[in-house]
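[1] following is a predicted model, sequence given first.
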Amino acid sequence: MILTDTHTHLYSEAFDEDRAEMMQRAMEAGVERFFIPAIDASYTDAMYKLEQSYPEHIFLMAGLHPTHVKENYLEELAHVEQQLIDRKFYAIGEIGIDLYWDKTFLKEQQNAFRQQIQLAKKYQLPIVIHCRDAFDEVFEILEEEKGENLFGIFHCFTGTKAQAEKAIGYGLKLGIGGVVTFKNGKIDQFLADIDLKHIVLETDAPYLAPTPYRGKRNESAYLLKVAEKLADLYNINVLEIANATTANSKEIFGV
């Protein structure tokens, strides 16, 4: 059984004390493919070091996270494009709009999101979207940019069934993580109505640990808990969930 964690921040400082052991636990749980979203330029070296340590398992993304869009965002976007010129990446992410913490840079977030979608099209890469308290704003830009060359993953999907169907309509798969195991997560109420071909698994480690680890540091080994929950919802076994969602990840990332 091969599980694919399509979104995990394994370079995070949260893993500095036990990264090797954490990776070993993940692989023992069947997680063999790890897709690594970017945050900003300050994490680039740590991402490269992680890839050097696990070259068969780590797949990097390039991008500027919306909560890190500040006055210098154009410099950050220049760094993203320079990376794309220099070497191979598997997606542009994570990108999008986040109005949960701060709305000061909404205009800049919108500009950065739009420009990074256009970079993804230029380099024929998928996008990985971060959206928090900003469904309308994200969908507005997706409507502008929609087309056959727009595809990717709506990371950490926590919206309604209607919003799920809208995201799928833009060529996006739904990234499902620990929230599906929460009692108040709500997406478990309709997820089985969504064809499994539109679903990929993720942890967003070290954040959003699934039940029974909620509130603790998340890690990629816990992806198995997400897969088990989906197996219950879809009334199939975990191996079928692993096979389907890994195939879906290969469709998006091309590897």
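    Received it, and whenever you're ready, just let me know what you need. Numbers count the residues shown, from 1 in each chain.

[2] for the rest of this, base every contact and every neighbour count on C-alpha atoms.
    Will do.

[3] what kind of secondary structure is T4 in?
    Using DSSP: H, G, I helix; E, B strand; the rest coil, the structure places T4 in strand.

[4] that one and T246: what is the separation?
    Distance, T4 to T246, using CA to CA, to the nearest Å: 5 Å.

[5] second structure follows, compare the two:
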Amino acid sequence: MIDTHAHIYASEFDHDRVQVVERALAQGIDRILLPNIDLESIQPMLDTEAAYPNVCRSMMGLHPCYVNADVDSTLATIHSWFERHDFIAVGEIGIDLYWDKTFRAEQERAFVTQLNWAKELELPVVIHTRDSIEETLSLLKQEQNGALRGVFHCFGGSVEEAQAINDLGFHLGLGGVSTFKNGGMDKVIPHLNMDYVILETDCPYLAPVPHRGKRNEPAYTQLVAKRIAELRELDINAVDELTTHNAKQLFGL
């Protein structure tokens, strides 16, 4: 299996990162993809990738929650990294209107700018949306020229939203929310197009049941796969095979 979205470079893992990777490998999770969030996360992310070169691969992007008045200079620095390192995606990017709408215009500008990088670089994008699915889809429709591809990570929306995302050629990243009793995904997952589904944890956040509320980690990817298998009435190996194939195709692994 592939954990397509994990922040194991974060400080939450500083005391046991080696064991975290070992537990993932023991559960059959042999690839862990690392999305960048801001300027401070770049070095820890690259150090983690260097420590586990056969397991970890990095992305480069500016997360919407870290967009502020200095967005243009930050984007210039982020963009410069594409000439210095081989990244598998532009991410994590997007729009987040949950906490603060102060820099909404800057978030939208950063999102569109990074979508254009992805077109130029022929890389997939990893999209973060929170309280912003309509705004994100609207901008994506404007920018989609047939060259854009990627994933809406941490998907927790409706069947209709999933269809709109798939219609634009984008995948759905399913994680811990898929296992929550009150998450509503038990009504959605049976109707998803499995050709567009990939697995993720978003660790250290959003741990799946039975670890909800605790630190998440890549080993728990298999709990997400197990829940999808139950809801789709499939063997977990079939879910593993399909989602791994989808992830490899999307990220060029």
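    Cool, the structure landed. Since we're looking at a predicted model, the values are computed, not measured.

[6] and the TM-score between them?
    Once the chains are laid over each other, their TM-score by TM-score structural alignment, normalised by the length of structure 2 reads 0.98; 253 aligned residues with a CA RMSD of 0.7 Å.

[7] ok so, going back, who has more neighbours out of T4 and T246 of structure 1?
    Neighbours around T4 of structure 1 and T246, counted as other CA atoms under 10 Å, are more numerous at T4. The numbers are 27 against 22.

[8] trace the more buried one over to structure 2, please.
    Taking TM-score structural alignment, the alignment pairs T4 of structure 1 with I2 from structure 2.

[9] wait, its match sits on V197?
    No - using CA atoms under 8 Å, I2 of structure 2 makes no contact with V197, being 11.8 Å away.

[10] name the residues contacting each of those two.
    By CA atoms under 8 Å, 6 or more residues apart in numbering, I2 of structure 2 and V197 have these common neighbours: T243.

[11] re the thing from before, now the match of T4 of structure 1. Nearest residue, chain neighbours left out?
    Counting by CA to CA, 6 or more residues apart in numbering, I2 of structure 2 lies nearest to R31, which is 4.8 Å off, once chain neighbours are set aside.

[12] I189 of structure 2 versus the one you found, what's the distance?
    Here the criterion is CA to CA. By it, R31 of structure 2 lies 24 Å from I189 of structure 2.

[13] in structure 2, which spans are helices?
    17-26, 42-51, 71-80, 104-121, 133-143, 159-167, 221-232, 236-251 (DSSP state H).

[14] and the fifth one against structure 1, how far off on average?
    After superposition onto structure 1, the average distance of helix 133-143 of structure 2 to its aligned residues comes to 0.9 Å, using mean CA distance after the TM-score superposition for structure 1.

[15] in structure 1, what residues pair with that helix?
    Using TM-score structural alignment, helix 133-143 of structure 2 lines up with residues 135-145 of structure 1.

[16] report the buried residues of the matching stretch.
    Buried residues in stretch 135-145 of structure 1, counted by 16 or more other CA atoms under 10 Å: F135, E137, V138, F139, I141, L142, E145.

[17] same deal with stretch 215-222 of structure 2?
    So, applying 16+ other CA under 10 Å, buried residues of stretch 215-222 of structure 2: N216, E217, P218, A219, Y220, T221, Q222.

[18] how about the nearest residue to the fourth one, chain neighbours excluded?
    Leaving out its chain neighbours, the residue that sits closest to A219 of structure 2 by CA to CA, 6+ apart is A24, at 4.0 Å.
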